[in-house]
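Q: Model the following, please.
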Amino acid sequence: MFRTALRNVLAHKARLLMTVLAVMLGVAFVSGTLVFTSTLSEATQASSQKGYDNVDVAIQPKSPDNGGGAPGAVPHLDQKLLDKAGRVPGAASVTGTVSGFTAIADKKGGLIGDGFPTRGGNYFPGADGKDARYPMRSGAAPKGAHEFALDAHTADTAGYKVGDTVRLSVDGPVREQKLTGVFTTDDGAVAAGGSLALFDTRTAQQLFATPGAFSEIDVKAAPGTSQSALKAAIDKVLPKDGAESTTGKQLADEQAKMIAASMDGMKTGLLVFAGIALFVGVFIIANTFTMLVAQRTKELALLRAVGASRRQVTRSVLIEAFVVGAVAAVTGLVAGIGIGAGMRALMSATGARFPDGPLVVSPSTVLISLLVGIVVTVLAAWLPGRRAAKIPPVAAMNSVHATATAKSLVVRNTIGALFAGAGAAGVLVATGMDDGKAVMVGGAVLLLIGVFILTPLLSRPLIALAAPVLRAFGISGALARQNAVRNPRRTAATASALMVGLTLITGMTVIAGSVQKGIDKMATDALKADYVVSMASPTPLSPDVAKKIAGLDGVTASSPLRNSPSRIGTDPQSLTGVNGADFGKLTRLDFVKGSLGDLRGDRTVVDDATAKEKGWQPGSRFPVTFEDGKKGTLTVSGVYRGNEMINGVILDTATLAPHQKQITDMKVMVKTKDGATDAAKDSLVKALGKNPAITVADKQDVSDGIAKMFNLMLNMLYGLLAMAVIVAVLGVINTLAMSVFERSQEIGMLRAIGLDRRGIKRMVRLESLVISLFGGVLGIGLGVFFGWAAGELISGSLPTYELILPWARIGVFLALAALVGVLAALWPARRAAKLNMLAAIKAE
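A: Take a look at the predicted model:
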């Protein structure tokens, strides 16, 4: 039986080719993902660990345990502690570091890196006058308040040289600094595409911390001193509550874990789409082996007649599947290694930078790829193999295998109806739950399986709807419709592969478009302001920006949004400071109770979620501990409906500012006399010094930013799901090619009675088109349903959510299904038209 199985594989090489390709694509996606993420993870970890070569023990500020005390910020480390650490036995050298956001403008004024980790730090020279972390490639280290050094990659990219004057910004105001040096670094963020600017220590402290303070102190051990011994010695000189020490190895290990965790998210996402491609491939594999078994009915029945047991027949089919799966897995693994290398090269070509490192093909990647390819193929072939074993020996006397019995069809339809009903019920129940994600996913899976099982039943009525259109093509159209419903199970398996892909694509498109509309509406409804000014990265603005804007001609109202940590009772609570006099002119809050009123003094407004949690009503008074530790009492004047843009406890900046240790703004809302015009926007940009770090956005910019984010996400999903569509195309080609082979005699007869080659081609193409559109209609219908259901869940946390059906894109998806049918039929149609009619009539 083993030799028989191998001969069958060799005898049907062409017919199994599409199955090999389908499995190979899925395996290639899996192995490519594993190779790419492993390569990227190991290279990033290696680069990160280099950054700790000069760190044996790091001293870091200890977050205060504010159990009812003042909610102050994390403390800084001072010069006194740095000097103590340098005198500890076993310490060879000590380095004080300060860092923060630094935006650097290119020669055209744009932001280098587009907000990607653009950082600034301090150059801390040792006894030899050099900082071992940053070797100078050219020039010298910065020494004055108006000097700085830049990493080599950023300098080369922007075309800066030593002696140039560069515009940059740390917290809003533009600074013009002289470039005194260009350095190289092993910093992982720089290797990944970020930029690093260095200032002398005093300047960096003024920019990123406070004079004389450090954010971290790094100590290098003397020869012969271990990291643990040095840490024990340093712990003796640390203040009890203000600082803590960590060995360099611990920091490197933690960094490696963080990098691995970030890679896991990417890996999981890519593997999900690889799984979808393999799932779609299952339909092709099962369809192929079902057709092969049907074509070999007499052969298998004769094997049974001469003594082969049912188990042996099933085993022979599974051996064929094993061989096919092994071939597909090996070729897929090789292709995946190429894909992994190609993905790294492609991302580098698009401007993304990654640390250099070898291509990593781990033993686990090889094992997983081989197991996935073989197991998926064998499992998909098991049901056809089981059917093959049930062929009775007497079937060898017949030329055609018996069709499915009425009982088997009733059982199949009953099971399908139960699955579909349970799945639909689960999805509908989940829409009314507060947290129904798990129930909805489970229901969606059941519904998808149920529809797949019911597809043969659905094929006849849905394909019958195409009959009026097909009649226009004469006899070819009539024959195409009959061929499409002749074997409902085969039609269903072929269409289901396309159905799965289009269900996901349509559902995600509906969800993304609806969420985008909801957020867009929220931004429009909540803001009266013409512009929102903020940093290009999520870092705070200098209060000088708000002062400058407030004094501009044409600005009728402005207000910063300023956050400050506080404590209400024993619970931490962030307070938001605004310009109470202008806040009502800049926002359109939906008040549930009370009103905005006169927002000054101890008066405050709170969002509905916080009010419900605390049990507050308009008029409620509550005690608060401010950032500086002083206590006060605030009065609730109104409760508003919070949203993603504005929420929390809001009060006047005049009340909040005296308690803040360092005043910074998250954004500034602006209303101008002439509204949102290009001239008004230009005047704001010019007044702020054409700052690369600051963005001036109107409502349309906010909307465009949201649209850009969702379009990027959708384009990535479309690209990944294209794999599933390609596999579905292979399935349609495979089914049609094997169907043409089965119907050789019939096609020969049609040619003999007058149907020309063009008519044969048209018949096969129309059959393919009908099957593809059938799968497309099912997929789009399910996708819209799942999109609606997911939206009902989302609307609970996004009140402005509005279901949007993207009719234009749905039309494109339907056209895509039709295109799949047309392209898939090209080769089978040509093959059918070239059949020799006399030879075909003689064929059995």
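
Q: Going by C-alpha atoms from here, please, whenever you check contacts or count neighbours.
A: OK.

Q: Residue 16 versus residue 457, what's the distance?
A: 28 Å (C-alpha to C-alpha, to the nearest Å).

Q: And stretch 778-791, how far out from the chain middle?
A: Mean-position distance between stretch 778-791 and its chain equals 20 Å (C-alpha atoms, centre = their mean, to the nearest Å).

Q: Could you do stretch 455-462 as well?
A: Centre-to-centre, stretch 455-462 and its host chain are 36 Å apart (C-alpha atoms, centre = their mean).

Q: do the same with stretch 72-79
A: The mean C-alpha position of stretch 72-79 is separated from the chain mean by 37 Å, C-alpha atoms, centre = their mean.

Q: and it, how far apart are its ends?
A: So stretch 72-79: terminal residues 21 Å apart, C-alpha to C-alpha.

Q: cool, and stretch 831-842?
A: End-to-end distance (C-alpha to C-alpha), stretch 831-842: 17 Å.

Q: So which bits of it are buried?
A: Of the residues in stretch 831-842, those buried under the neighbour-count criterion (16 or more other C-alpha atoms under 10 Å) are 832, 833, 835, 837, 840, 841.

Q: All the helices of the stretch 551-700 of the chain, in order from the start?
A: Assigned by DSSP state H, counting those that start in this stretch, the helices in the stretch 551-700 of the chain fall at 583-586, 608-614, 653-656, 678-687, 699-742.

Q: Please provide the structure for the following sequence as well, for comparison with the first:
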Amino acid sequence: MIRFTLAQLIAHRVRLALTVIAVILGVAFVTGSLVLNDTAQRLFDEQFRTASAGADLTVRTATAFDSGMGVEVERDPLPAHVVEQVAAIDGVDAAIAVAKGSVRLEDREVDLGAAQLTSWIPQPVGAFPLRDGTAPVEAGEVALDVASAGTLGLRIGDRLTLVADQRIEVRIVGLVGFGDAEGPPVGTAVIASLGTAQEALGLGAAVSELMITTDLAVNELQPVLGEVLGASYQVATAQDLATAGAEAAASNLEMLQIVLVAMSVAALLMGSFLIGNTFAIVVSQRTRELAMVRATGATGAQILRSVLGEALVVGMAASGIGTMVGIGGAIGLRALARGAGVTIPDGDLVVEPRTVLVAVCVGVIVTLAAAIGPARRAAAISPVAAMRQSAAEARLVSRARTTVGAALLTVGAVLAAMPSFGADMPMLAVGLGIALAGVILIAPVVIRPMVRAIGAPLSRMGVAVRLAQESAERAPRRTSATVMALALGLALMSFAAIVGASVKTATGEQYREVIQADVVVESAGQEMLGGVHAAVFDEVLGVDEVGAATRLKYGHWRDAGMMSALSAVDPDAIEEVAVIRMIDGEIADLATPGGVVIAQRVAEERDLGVGDELTMTFARTGEKALPVVGVVADTTARALQTDFLVSLDTYAQHFTEDMDASVFVVGAAGVSADRLAAALERELVDHPTVQVRDQAAVIAGRTQIIDQLFGLVTVLLAFALLIAVLGIANTLALSIVERTREIGLLRALGMSRAHVGAMVQSEAVFVAATAVVIGTVLGAAAAFAAVGALGTIAPLPLVVPLDQLAWLGAAVAFAGLLAAFAPARRAAALPALEAISHD
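A: Prediction:
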């Protein structure tokens, strides 16, 4: 049977070619996702390990946690006396003071973006070897990493301005690498003397951390330093810091990983339809051949193993190729992710053995699973009956399949709707998955009436269209598998379009409803955790056209093991620029020392009210119990972007960051928004890292991440839809082989080549049109459930972007028609006499 299986593969290699391509594309998605994740993690590991490779231990101010939401917390600086204290401890060879922090670079008032400023440390302790020029040891001297200098068009001798706590004019005197690389995987590195870095960051005589070298074993010196310094300081090994830093940086990729995994599943699911359809058609076309084999003594089990053996070979070969394609495709995925605003480091791709094993196994398993149904049908053929059986597919769908499908669809719909009434959010995904399984099962039942309904107005167009309609109705399982592959891709695209439009609309409505500021001053880089220097607020207040202004800050805190964000406002001024709707208490009560205002949904979920206490863990001050002084409406909380509000004074008690996220400004009496914006732009001309935005621009900034994320999803789905398009081409091509004699008879009865081609194209029309209807309905239904579930967190209107859905439907329909072009030409080119004699 092995030789028979291999012979069948060789004989039907052309028929299985598109199946191989489908598996290749599906496996490529999986491989690319794994490679991209492993590459980012490895490069982050190397970045942080290289940065601390020369030191044995590091001393920093202790915090309750190191990072939040992918951002490293800002620590209190180390007093100067700690440097002397550590240097005097036995076993410490060197205690090297380090000043580091974030700055922005300006070149003649042109903002060059953010950079990480670090004081110069010679090798082997320092991570930045000098590549060209001289080391930045004098005041006002800096060095840039080679990669960033090339990207920014800077060279030795150029002058820059460092913008942080102070504005410092500096000159580039050298270029540095990062370990063996030309620069860090992410970001720009600026190296300066210790004094210059301290001045720019406003540290005075203090430092950010100490790098310790020792000849002792690390585990011997670490507890000694901890005992001498006390609990206020953290003594960590270089390895621990590298691991923690890499994990914090990689956490920014979590959303991308979720998207890529979802796209991989979608691609494999689409591919499974094509695989199953191909094997079903091929088995049907080989009925006589398989019957002959059964008649010569082969058992049903042997036939089953033979067909699955073909699937195994196809799966293994395609998975191997798909793995290689996915490795190369990871480069394209990295570019797409960057376009969506996800930071991924540069560097060589990392291909782990586990990636190859998982990708190949997934491809083989999906191929085998999709071929099980056709293999079982082949094994069940009776030798005598099969000798008389035609290749046509059975018209009837079993009642059991219909019943199970309807039950799954009902149960799935109920489960998907439950989160809209307070159930856990994961129930939505479970319900949608079950409902999809039900739709797949009952699809053959609904395909025939749908094709008939679509064909009713088209039947007058001629015999070719009527024959195409009959062909689509004749094999409902085959047609439904082809339709569902295309419909699934469109459903996901429609889902993304509706949910994205709903979230964007809600974001804009909530912001306009709450924020009454004429203009907002924000960071040009749109950093949530700051980006607007504190001095900007003072300058804004000095502008004559300003009637009122207040600042907003953000911070992270640990909430029962999870990270949450909070907003800090001035309770005496926030109502001058925003409409604050309180459910209980007053916003002015935030002036209560240490008080917190929580969103209504938080109050309901945790059964909290005014007078209760909320336990919050801050990186700098640890666990604190803050009194709840008010409950704010969810719409207000969403506009301010967090569910927890504190006063600026409370913020200062727990955070060292002194950067604003936004400055809300209302014009003086009689001053228009345009005039106010122009005045502020003139006043803030020396702050090129901030922008003055009107409400429309602010809302666009808030929704930019939504556009980027759903744009990435749409692009990836477009690639996945190639599999569905291949499914149409493959099904039509194989059906032409199956219907060769029928086509020959039609030609003999007078049908022209053009009409034969039109018949095949018309069948593609029915498939594409049915897929558009089903895909749009499925996507809209899933989006309706998702919007309802998300609406329990914040008010979320259902917005259906009809124009976008129309374009998506048109694109999918056109792709389906394009897929039929080659099969139609092949059918039209069949010689009539040869086709009639085809067996």
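
Q: And the TM-score between these chains?
A: Superposed pair, TM-score by TM-score structural alignment, normalised by the length of structure 2: 0.88. Supporting alignment: 815 aligned residues with a C-alpha RMSD of 3.9 Å.

Q: on that earlier part again, for residue 791 of structure 1, which of the helices of the stretch 551-700 of structure 1 is the nearest?
A: helix 699-742 (15.4 Å; C-alpha to C-alpha).

Q: Distance from the chain centre to the helix or strand following the closest one, please.
A: Note on helix 699-742 of structure 1: by DSSP states H and E, the next helix or strand toward the C-terminus is helix 744-752. Relative to the chain's own centre, helix 744-752 of structure 1 is displaced by 52 Å; criterion: C-alpha atoms, centre = their mean.

Q: so helix 744-752 of structure 1 matches what in structure 2?
A: Aligned by TM-score structural alignment, helix 744-752 of structure 1 falls on residues 740-748 of structure 2.

Q: what about that stretch, how far off from structure 1?
A: Stretch 740-748 of structure 2 differs from its equivalent in structure 1 by a mean of 1.0 Å after superposition (mean C-alpha distance after the TM-score superposition for structure 1).

Q: Just the residues contacting that stretch, thanks.
A: Contacts of stretch 740-748 of structure 2 from elsewhere in the structure, counted by C-alpha atoms under 8 Å, 6 or more residues apart in numbering, are 753, 756, 827, 830-839.

Q: repeat for stretch 273-289 of structure 1
A: 15-16, 19, 22-23, 25-27, 29-30, 376-377, 380-381, 383-385, 490, 493-494, 496-498, 500-501, 720-721, 723-724, 727-728, 730-731, 734-735.

Q: Could you do stretch 792-808 of structure 2 as well?
A: So stretch 792-808 of structure 2 is contacted by 419-422, 490, 493-494, 497-499, 501-503, 505-506, 601, 634-635, 638, 776, 784, 787-788, 790-791 (C-alpha under 8 Å, 6+ apart).

Q: Can you give me the end-to-end span of it?
A: By C-alpha to C-alpha, one end of stretch 792-808 of structure 2 lies 29 Å from the other end.

Q: Now residue 196 of structure 2: which helix or strand?
A: helix 194-201.

Q: Output the residue interval of structure 1 matched by the helix or strand just after that helix.
A: Once the chain leaves helix 194-201 of structure 2, the next helix or strand it forms, by DSSP H and E, is strand 209-213. Aligned by TM-score structural alignment, strand 209-213 of structure 2 corresponds to residues 216-220 of structure 1.

Q: Likewise for stretch 315-322 of structure 2?
A: The alignment of stretch 315-322 of structure 2 onto structure 1 (TM-score structural alignment) covers residues 325-332.

Q: mind listing the helices for the stretch 401-550 of structure 1?
A: Going by DSSP H, counting those that start in this stretch, the stretch 401-550 of structure 1 shows helices at 406-431, 437-464, 467-471, 474-486, 488-526, 543-550.

Q: Tell me which of those sits most buried.
A: helix 488-526 (a mean of 24; mean count of other C-alpha atoms under 10 Å).

Q: equivalent range in structure 2 for that helix?
A: Residue span in structure 2 matched to helix 488-526 of structure 1, by TM-score structural alignment: 476-514.

Q: after superposition, how close is that stretch to structure 1?
A: Per aligned residue, stretch 476-514 of structure 2 averages 0.9 Å (mean C-alpha distance after the TM-score superposition for structure 1).

Q: pretty sure residue 491 of structure 1 contacts residue 771?
A: Yes - if you go by C-alpha atoms under 8 Å, residue 491 of structure 1 and residue 771 touch, sitting 6.5 Å apart.

Q: Overlap in contacts, those two.
A: residue 484.

Q: Out of the buried residues of stretch 831-842 of structure 1, which sit inside helices?
A: Among these, the residues falling in helices (DSSP state H) are 832, 833, 837, 840, 841.
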